[in-house]
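Student: next comes the sequence, and after it the predicted model I'd like to discuss.
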Amino acid sequence: MTHHMPTETAPQDRIWMAFPRTGATLGDTSSAREAGYAAWAAVANTIADHQPVSIIVDPSEADHAARMLSGDITRIVRPIDDFWLRDSGPTFVHATDGSVAAVDWIFNGWGGPAWTSSGNDRDLARFIADMAGVPVVPSLLVNEGGGIHVDGAGTILLTDTVQLDPDRNPHADRLRVEEEMTRTLGTTRAIWLPRGLTRDYDTFGTRGHVDIVACLPSPGTLLLHDQRNPDHPDHAVTRDLRAQLAEEVDAQGNRLQIIALPAPATQTDAHGPVDWSYVNHLVINGAVIACSFAEPDADREAQEILASVYPGRTIVPVDARELFARGGGIHCITQQQPSPR
């Protein structure tokens, strides 16, 4: 059976998330943890204003979740380790008859750094598939949902330092990965980025997830993170990526229209250069949940660009600073379940 991952603008039944639990990335003080809970809850509650949301809640956080989440959100209590659900959960696809299925990647905690554990998450994708009432498409590839982006018309973005990471897939090569993406997602043209943003290679990074760097809002169009400050290490990274992507073609053989999404003005935090990115937004039915960074001019420019590439959708900003402080953004903590075709 052939499966096909639709574009993120396709109609959706719901968004899946996981509520934060105490651990290395949530924070080591009460105030830090509360800020993390609030950031996740703000995203979930905002989405719930537009469409259904289901959220996995570790038993240890059931009281927090009940207190902070909208009553419209479906809470499912189950032990979890990580709460970046796009990575630990399934990737939803369509079967040839238009029904929905869930790809079950192997999740090993982004290559298994010492601070993470994934024992409770190993069968999370299957659990969510069962909750959604859809069949599972098994895969032996170690992969995360934040490490891929598709245009729904055959093109997929990948990163050498993610899918070919020796701590993820030590025996893989580009051809093997591309064949697995064709089998599970129905893609026919892979565009490989050599790396991701600089901060993503720090302790709590993913080693190059594409969904903070670039995305395909529609076939033939690519949004690219644009760090314009030459003193920031991502200035060279995004300059080189733009030069490469300008020479790439999509599954239809067409060159991509590259639209720059300028980075916010903030360059550093207490841990070094930031990777704050407007690319890491979530498309839902009738709206786009956009990262904001309390920078009115930069936020406004990004929202105008997003409105231009997602016509007819309302742009809804949510403060993403506390998310990025923990290693990701709005797209990273959510996963869309498309409607049957």
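Tutor: Thanks, I have it.
Student: from here on, just use CA atoms for contacts and neighbour counts.
Tutor: Fine.
Student: who touches stretch 239-252?
Tutor: For stretch 239-252, the external contacting residues (Cα atoms under 8 Å, 6 or more residues apart in numbering) are 153-155, 188-189, 191, 193, 219-220, 224, 226, 255-256, 258.
Student: quote the end-to-end distance of it.
Tutor: Its start and end residues considered, stretch 239-252 measures 25 Å (Cα to Cα, to the nearest Å).
Student: which parts of that stretch are buried?
Tutor: Buried residues in stretch 239-252, counting neighbours by 16 or more other Cα atoms under 10 Å, are found at 241-242, 245, 249-251.
Student: switch these over to a markdown table; also include distance to N285 and secondary structure.
Tutor: Output for these, formatted as a markdown table (distance: Cα to Cα, whole Å; DSSP: H, G, I helix; E, B strand; the rest coil):
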| residue | distance to N285 | secondary structure |
| --- | --- | --- |
| L241 | 30 | helix |
| R242 | 30 | helix |
| L245 | 29 | helix |
| V249 | 29 | strand |
| D250 | 25 | coil |
| A251 | 26 | coil |
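Student: how many residues are close by the residue nearest to L124 when sequence neighbours are not counted?
Tutor: Nearest-residue entry for L124: G89, 5.8 Å, with adjacent residues in sequence omitted and distances by Cα to Cα, 6 or more residues apart in numbering. The local packing count at G89 equals 32, with neighbours defined by other Cα atoms under 10 Å.
Student: ok, so what distance separates G89 from E304?
Tutor: Look at G89 and E304: by Cα to Cα, they are 31 Å apart.
Student: again with F19
Tutor: Computed with Cα to Cα, the distance linking F19 and E304 is 30 Å.
Student: so between the two, which is more surrounded?
Tutor: Here F19 and E304 are set side by side on neighbour count (other Cα under 10 Å), and the busier one is F19, at 27 against 13.
Student: which residues touch that one?
Tutor: Residues near F19 by Cα under 8 Å, 6+ apart: 37, 40-41, 55-58, 61, 65, 83.
Student: list the buried ones in stretch 35-49?
Tutor: Neighbour-count burial for stretch 35-49, with 16+ other Cα under 10 Å as criterion, is recorded at 35-48.
Student: return the distance of that stretch from the chain's centre.
Tutor: With Cα atoms, centre = their mean, to the nearest Å as the basis, stretch 35-49 stands 16 Å off its chain's centre.
Student: alongside the first one, take a look at this:
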Amino acid sequence: MSWRQPAEGVPQERVWMAYPVTGYSLGDTESERDEARRTWAEVAHAIADHEPVTVLVDPGEIDHARRYLSSEITIVEAPLDDAWARDIGPTFVVDDESGRLGAIDWVFNGWGAAEWATWGKDQHIGKLIAELSGAELITSPMINEGGGIQVDGSGTVLLTESVQLGQGRNSDWTAAQVEAELARTIGTTTAIWLPYGLTRDNETFGTRGHVDIVAAIPTPGTVLVHEQTDPAHPDHAVSAEIMRVLADARDAQGRAFDIIGVPAPEGLTDSEGFVDHSYINHLVINDAVIACRFDDPRDDAAAAILADAYPGRAIVGIDARPLFARGGGVHCITQQQPAVQSAKRVVPIP
């Protein structure tokens, strides 16, 4: 078969999520735990207004999940280490000739074997979701996460040297080997390598440079890029370099990109230092875009840019500050499943 990862804006069957579990993503105090559960539930309910949602829940959180999640959300019990469905779940692909759905099960090792991460349970989630979705399982020997790639559905993939080739992942691979494995699994023919991601994301508790907080491709030939306009923030230089790389790049059809800067929020810091708050980390679903908001003066302007980039879709804002405080955004906690005729629906647990 010839597998291809479609663009995120194609019709979807459902979105997969994982509910926060004991640890940093849930929090230490009762107020922090309530905040996490409410925020994940808010994202799930916003999606459910447009398409089905399935949430994997650790056995220890089932009772809480049933209180925070409405009956329209499908709950599946599964042991979890963490709550970042984009990274621990599979990447869905399609075979255009047969109409079949596939699911790439990458090797997951806690974002490059980060010293703070555990992944003994999460490393099995890709296979589990593949089985539940009715997709054909495609195993890959490459250490990768869904947040580390962005595609246009037409052969182009954006990725990051500090992720796919970084320490703890595939540091003994060449760029050509990574590109060959992506061609085999997600069907891309042109890889555009960004040097790194945002500053905080490259610090101790980050992913070491995921692209889904930096750049997104709403349509082939167009790329949305996180633009830090304040020189006081270290990401000012980072975003300028990423824009330079993209300006010199060509997509799989040989086109130069129409680069659209999405200004970062005005807020520069929190109690931990410079933030990586980004409007790029949005989720495209059927008829809508679930967008990040930060109670910031630039929230509305960013929503307007997304509305132009995704015409005909409602822009649904979620306060993403609780997500970013835990290490990610809306895109990071979700994974979309494209709609194909061959996929079977999961059965809700009683």
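Tutor: Noted; the coordinates are in hand. Since the model is a prediction, treat every value here as computed from it, not as a measurement.
Student: what TM-score do we get after superposing?
Tutor: Between these two chains, after superposing, the TM-score reads 0.98 (TM-score structural alignment, normalised by the length of structure 1); 340 aligned residues with a Cα RMSD of 0.9 Å.
Student: quick revisit: what is the nearest of the buried residues of stretch 35-49 of structure 1 to H3 of structure 1?
Tutor: Proximity of those to H3 of structure 1, judged by Cα to Cα, is greatest for I47, which lies at 27.1 Å.
Student: part of a helix, is the closest one?
Tutor: Yes. According to DSSP: H, G, I helix; E, B strand; the rest coil, the state of I47 of structure 1 is that of a helix.
Student: for it, what are its contacts?
Tutor: Neighbour list for I47 of structure 1: 15, 53, 284, 289 [criterion: Cα under 8 Å, 6+ apart].
Student: what do we get in structure 2 for the last one?
Tutor: In this case it means I289 of structure 1. When structure 2 is aligned by TM-score structural alignment, the residue opposite I289 of structure 1 is I290.
Student: any idea how far A247 of structure 2 is from the nearest residue to P220 of structure 2 once chain neighbours are set aside?
Tutor: With Cα to Cα, 6+ apart as the criterion, P220 of structure 2 has its nearest non-adjacent residue at 5.3 Å, and that residue is D152. Taking Cα to Cα as the criterion, D152 of structure 2 is separated from A247 of structure 2 by 16 Å.
Student: check G197 of structure 2 too.
Tutor: In this structure, G197 of structure 2 and A247 of structure 2 are separated by 17 Å, where distance is defined by Cα to Cα.
Student: repeat for G168 of structure 2
Tutor: As defined by Cα to Cα, G168 of structure 2 lies at a distance of 30 Å from A247 of structure 2.
Student: now A320 of structure 2
Tutor: The gap separating A320 of structure 2 from A247 of structure 2 is 29 Å, by Cα to Cα.
Student: then A83 of structure 2?
Tutor: The separation that A83 of structure 2 has from A247 of structure 2, given Cα to Cα, amounts to 35 Å.
Student: ok, T188 of structure 1 - contacts?
Tutor: The contact partners of T188 of structure 1, taken as Cα under 8 Å, 6+ apart, are 154-156, 178, 182, 251.
Student: same check on H209 of structure 1?
Tutor: 146-148, 159, 162, 196, 200.
Student: tell me the buried residues within the contacts of I47 of structure 1.
Tutor: When burial is judged by neighbour count using 16+ other Cα under 10 Å, the buried members of the contacts of I47 of structure 1 are 15, 53, 284, 289.
Student: can I get those residues in TSV with distance to R174 of structure 1 and secondary structure?
Tutor: Written out in TSV, the entries for the buried ones among the contacts of I47 of structure 1 read as follows (distance: Cα to Cα, whole Å; three-state DSSP):
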residue	distance to R174 of structure 1	secondary structure
I15	30	strand
V53	35	strand
I284	31	strand
I289	32	strand
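Student: from those, which two are the most distant?
Tutor: Distances among the buried ones among the contacts of I47 of structure 1 were taken as Cα to Cα; the most separated pair is V53 and I289, at 13.5 Å.
Student: how many residues are close by the nearest residue to R207 of structure 1 once chain neighbours are set aside?
Tutor: With Cα to Cα, 6+ apart as the criterion, R207 of structure 1 has its nearest non-adjacent residue at 4.8 Å, and that residue is Y201. By the other Cα under 10 Å criterion, the neighbourhood of Y201 of structure 1 contains 15 residues.
Student: need the counterpart of Y201 of structure 1 in structure 2.
Tutor: Y201 of structure 1 maps onto N202 of structure 2 when the alignment is built from TM-score structural alignment.
Student: surely that match touches G209?
Tutor: Yes. Counting by Cα atoms under 8 Å, G209 is a contact partner of N202 of structure 2 at 5.6 Å.
Student: mutual contacts of those two, please.
Tutor: Y196.
Student: could you pull out the helices for structure 1?
Tutor: For structure 1, applying DSSP state H gives helices covering 30-48, 62-68, 85-88, 124-132, 160-163, 174-185, 233-245, 296-309, 321-324.
Student: Provide a list of residues in contact with the nearest residue to A175 of structure 2 once chain neighbours are set aside.
Tutor: Counting by Cα to Cα, 6+ apart, the nearest residue to A175 of structure 2 once its immediate chain neighbours are dropped is L165, at 7.2 Å. Contacts of L165 of structure 2 were listed using Cα under 8 Å, 6+ apart, and they are 171-175.
Student: contacting residues for the match of I289 of structure 1?
Tutor: Neighbouring residues of I290 of structure 2 by Cα under 8 Å, 6+ apart: 43, 46-47, 282-284, 315-318, 330.
Student: just the ones of the residues you listed in strands?
Tutor: Judged by DSSP state E, the contacts of I290 of structure 2 include 283-284, 315-318 as members of strands.
Student: filter those down to the buried ones.
Tutor: Among these, those that count as buried by neighbour count (16+ other Cα under 10 Å) are 283-284, 315-318.
Student: what number of residues lie near T174 of structure 2?
Tutor: Neighbourhood size, T174 of structure 2 [other Cα under 10 Å]: 12.
Student: quick one: it from N202 of structure 2, how far?
Tutor: As for T174 of structure 2, its distance to N202 of structure 2 is 21 Å (criterion: Cα to Cα).
Student: pull the most distant pair out of the buried ones among the ones in strands among the contacts of I290 of structure 2.
Tutor: Of all pairs drawn from these, the one with the largest separation by Cα to Cα is V284 and I318; the distance is 13.4 Å.
Student: and the gap between D308 of structure 2 and V214 of structure 2?
Tutor: Between D308 of structure 2 and V214 of structure 2 the computed distance is 18 Å (Cα to Cα).
Student: neighbour count winner among those two?
Tutor: Between D308 of structure 2 and V214, counting by other Cα under 10 Å, V214 is the more crowded of the two (25 against 12).
Student: no more questions from me, cheers.
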